[in-house]
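1. Dropping the sequence and predicted coords here.
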Amino acid sequence: MVTDSERSDPTRESSVLLRGLAILGCFDSPMPVITASAIVKQTGLPPATVHRILTILIEGGAVERVSRGSYRLGLKMWRLGSSVPQARVLRDVALPFLEDLYETTHEVVHLAVRDGLETLYIEKISGRGAVSVTSRVGRRLPLHATGPGKVLLAYGPRDVFDQLVARGLPALTPQTITDPDAIRRSIAEIRRSGYALSREESSVGTASVAAPIFGSLREIIASVSVVVPASTFNPWTLAPVVRAVALGISRGMGAPSR
């Protein structure tokens, strides 16, 4: 039983909050539903502690119980995430351009940002006839394995590449580039051309063109891409269109015209 003194103990309250954040962090995965046992394994917390904190998160609307022992993020977390100022402004500015890109290509269109050493997809537009991809809003993939990620890597802080190599470069498909020197050459080419090409590096049967989106300080803040079937991939046609869309979004975000 928790006493009044324990409830008012700042150290204990901080500990509970950190444990709650650790549990919420477990939902940061491609799988939308996770089990309590998986949370225990990922966090190293005792099962009783995980169960108690999950109960609190469910009462607060941050987590939903899907079935016995299985959970997913609640709508409250989605609403909070959607209200983050930078992401909200970026999506609001980018959406008309993304819709134009979709209407021009009728293929999968992505808007992505860098989150640590990963590509985070924050918007996706797709139609029934578009190529099948595994991406979804909120999904994260390694920077080196995606077109948008390589763009973010090419124009981002130089130490991010070193951190990525130190962590390891997993292969998502047989075509994923995992050699550091090859990725370094790819990054140099992206900076020269202004766009990234990716063929079957993140999913078999797909190819993409991605371009950088810059902010008011000429810093990279996101990347935009279009994904097409690898069998019909024509980068020389797609690249100018994707670059034009990226330029339009950049100007909308206050980037200098030059």
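-> Perfect, thanks for sending it. Residues are numbered from 1 along each chain as shown.
2. contacts, neighbours, all on C-alpha from now
-> Will do.
3. Outside of the biggest helix by length in the chain itself, which residues are in contact with it?
-> Using DSSP state H, we find that the single longest helix of the chain is helix 85-105. Contacts with helix 85-105, where a contact means C-alpha atoms under 8 Å, 6 or more residues apart in numbering, come from 82, 108-111, 122-123, 125-126, 226, 241-242, 245, 248-249, 252-253.
4. measure Leu73 to Ile34 for me?
-> In this view, Leu73 and Ile34 are 9 Å apart by C-alpha to C-alpha, to the nearest Å.
5. no no, Ile53
-> 15 Å.
6. picking that back up, which of the contacts of helix 85-105 fall in strands?
-> When DSSP state E defines the strands, the subset of the contacts of helix 85-105 inside them is Val108, Val109, His110, Leu111, Ile122, Glu123, Ile125, Val226.
7. So what's the residue count around the closest residue to Thr35 other than its chain neighbours?
-> Distances taken as C-alpha to C-alpha, 6 or more residues apart in numbering put Ser70 closest to Thr35, at 4.3 Å, once the chain neighbours are dropped. Residues near Ser70, counting by other C-alpha atoms under 10 Å, number 14.
8. Could you tell me how far Ser70 is located from Leu153?
-> According to C-alpha to C-alpha, Ser70 stands 35 Å off from Leu153.
9. Then His144?
-> Taken as C-alpha to C-alpha, the span from His144 to Leu153 is 8 Å.
10. So between these two, which is more surrounded?
-> His144 (31 against 26).
11. Quick one: residues contacting the more buried one.
-> Contacts for His144 (C-alpha under 8 Å, 6+ apart) come out as Lys150, Leu153, Leu169, Ile177, Thr178, Ile183.
12. Can you classify it by secondary structure?
-> Three-state assignment for His144 (DSSP: H, G, I helix; E, B strand; the rest coil): helix.
13. also this one, for the comparison:
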Amino acid sequence: MNAKPPVVSSALKVFEALELICQAQQPISLDQLARSLEVSGPTAYRIVNTLIETNFVKPHGYRQGYSATMKIFGLGAQYAGSFEFRDAARRAFRPVGMRFAETITVAKADGFEAVFIDKIRAGASLVFYCDIGRSLPLHVGAAPRSILAHLGDEEFESYLQTDLLARTTETLTDPDELRAARDRARADGFVLSVDEVDRGVSGIAVPILDPAGQILGAVAIANTSSAWSAADRAARAEAMKAAAAGMAEAMGGGMAKSAIG
């Protein structure tokens, strides 16, 4: 018989309580929660206070019970939205990867980081940092800098006040250089990164915006730096911008739009 993996029993009770509260048709009382969880009243009280402290649950006045907050629904929508974004990006950008036999990466904005949620391999497999689940600061690499370029002015300047650490000697860390790079990205509709994340790897990324013009994420194509001539870079930039426009059109403006034109 396989042994069960080690778990934190108290954490299991917290998640069980959250599930019960979310499933309840009306605010659930502390007594109901204690009975359902088979714990004492004081233990149920500590569990629900944990959920209140993390903003997953809210009280409804003295002895009026507890219900889930909108944070739960926001997380669910964000989770579903990530899959919608990823699937739309696959449909739009896979042909670009196949055309050039190169790797496509898909990143979503998450605060001041870009999180890679998909990697579409075509042709020879390129080994570099941007695997699914990994993240980068917004000033490092093509996809992150594409996201950074489309933050609002105040948020952009706030980011420049953070620690701008270098990943390689080519990483942009000077605020003035990042401001200039932002202007170029907005004017050109794409970001070129050369050796910023991994030595010997280049990327070209395009941003994806929601209908209100807010940045959702970015999609990049990558290859070894030595493989691309100036003409190669130009061809990929145009193909990526066209794919971004196609992604926006295919989604009917319901989620994303191109930053081009």
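-> Ah, there it is. Given the structure is predicted, the values throughout are model-derived calculations rather than measurements.
14. where does the TM-score land?
-> Once superposed, chain against chain, the TM-score is 0.69 (TM-score structural alignment, normalised by the length of structure 1); 197 aligned residues with a C-alpha RMSD of 2.6 Å.
15. For the stretch 51-200 of structure 2, which segments count as strands?
-> Per DSSP state E, counting those that start in this stretch, the stretch 51-200 of structure 2 carries strands over the ranges 57-59, 66-68, 103-110, 113-120, 135-137, 191-194.
16. Ala38 of structure 1: how many residues sit nearby?
-> Neighbours of Ala38 of structure 1 under the rule other C-alpha under 10 Å: 13.
17. and if you look at the one 3 residues further on?
-> Lys41 of structure 1 sits with 13 neighbouring residues when counted by other C-alpha under 10 Å.
18. Where does whichever strand or helix holds it end up in structure 2?
-> Lys41 of structure 1 belongs to helix 36-43 when elements are defined using DSSP states H and E. Using TM-score structural alignment, helix 36-43 of structure 1 corresponds to no residues of structure 2.
19. which residues does the residue nearest to Arg186 of structure 2 when sequence neighbours are not counted contact?
-> Counting by C-alpha to C-alpha, 6+ apart, Ala149 is the residue found nearest to Arg186 of structure 2 once chain neighbours are left out, at 6.8 Å. For Ala149 of structure 2, the contacting residues are Phe156, Ala181, Arg182, Asp183, Ala185, Arg186, by C-alpha under 8 Å, 6+ apart.
20. same deal with Ala145 of structure 1?
-> Counting by C-alpha under 8 Å, 6+ apart, Ala145 of structure 1 has contacts Ala171, Leu172, Thr176, Ile177, Glu201, Ser202.
21. Kindly indicate the member of those with the most neighbours.
-> Within the contacts of Ala145 of structure 1, most neighbours by other C-alpha under 10 Å means Ser202, with 26 neighbours.
22. aligned partner of that one in structure 2?
-> That one, Ser202 of structure 1, aligns with Val197 by TM-score structural alignment.
23. which residue sits closest to that match, ignoring its sequence neighbours?
-> Gly141 (5.6 Å).
24. Kindly report the same for Leu216 of structure 2.
-> Leaving aside its chain neighbours, Leu216 of structure 2 sits nearest to Leu209 (5.3 Å; criterion: C-alpha to C-alpha, 6+ apart).
25. Kindly tell me how buried the aligned residue in structure 1 for the one you found is, as a neighbour count.
-> Structural alignment (TM-score structural alignment) places Leu209 of structure 2 against Phe214 in structure 1. Counted with other C-alpha under 10 Å, residues neighbouring Phe214 of structure 1 total 23.
26. swap in Arg167 of structure 1?
-> Around Arg167 of structure 1 there are 10 residues (other C-alpha under 10 Å).
27. do the same with Gln78 of structure 2
-> By the criterion of other C-alpha under 10 Å, Gln78 of structure 2 has 12 neighbours.
28. Same check for the contacts of Ala149 of structure 2, but in structure 1.
-> When you map those onto structure 1 and apply both residues aligned by TM-score structural alignment, their matches' C-alpha atoms under 8 Å, the shared contacts are Arg182, Asp183, Ala185, Arg186.
29. okay, now the aligned residue in structure 1 for the last one: neighbour count?
-> The equivalent of Arg186 of structure 2 in structure 1 is Arg191 (alignment by TM-score structural alignment). As a burial measure, Arg191 of structure 1 scores 14 neighbours (other C-alpha under 10 Å).
30. Repeat that for the one 4 residues further on.
-> Burial of Tyr195 of structure 1, expressed as a neighbour count using other C-alpha under 10 Å, amounts to 26.
31. for Ala230 of structure 2, same thing?
-> Neighbour count for Ala230 of structure 2, taken as other C-alpha under 10 Å: 7.
32. Same question for Ala122 of structure 2.
-> 18.
33. for Arg145 of structure 2, same thing?
-> Arg145 of structure 2 has 29 nearby residues by other C-alpha under 10 Å.
34. Contacts made by stretch 121-132 of structure 1 with the rest, please.
-> So stretch 121-132 of structure 1 is in contact with 87, 91, 98-99, 102, 106-113, 135-140, 206, 227-229, going by C-alpha under 8 Å, 6+ apart.
35. which of the residues you listed are buried?
-> Among the contacts of stretch 121-132 of structure 1, those buried by neighbour count (16 or more other C-alpha atoms under 10 Å) are 87, 91, 98-99, 102, 106-113, 135, 138-140, 206, 227-229.
36. Which residue would you name as the spatial centre of structure 2?
-> Lys108 (2.7 Å; C-alpha atoms, centre = their mean).
37. Disregarding residues adjacent in the polypeptide, which is nearest to that one?
-> Lys108 of structure 2 sits nearest to Gly217 (C-alpha to C-alpha, 6+ apart), 4.1 Å away.
38. neighbouring contacts of the helix or strand containing that neighbour?
-> Mapping Gly217 of structure 2 onto the secondary structure by DSSP H and E places it in strand 215-224. The contact list for strand 215-224 of structure 2 (C-alpha under 8 Å, 6+ apart) reads 89, 97, 102-109, 114, 126, 142-144, 146-147, 150-151, 200-210, 236, 240, 256.
39. average offset between that strand and structure 1?
-> On superposition with structure 1, the mean distance recorded for strand 215-224 of structure 2 (mean C-alpha distance after the TM-score superposition for structure 1) is 1.1 Å.
40. relative to strand 103-110, how tilted is that strand?
-> 150 degrees (axes from the mean of the first three to the mean of the last three C-alpha atoms, to 10 degrees).
41. Quick one: closest of the strands of the stretch 51-200 of structure 2 to Gly261 of structure 2.
-> strand 191-194 (15.5 Å; C-alpha to C-alpha).
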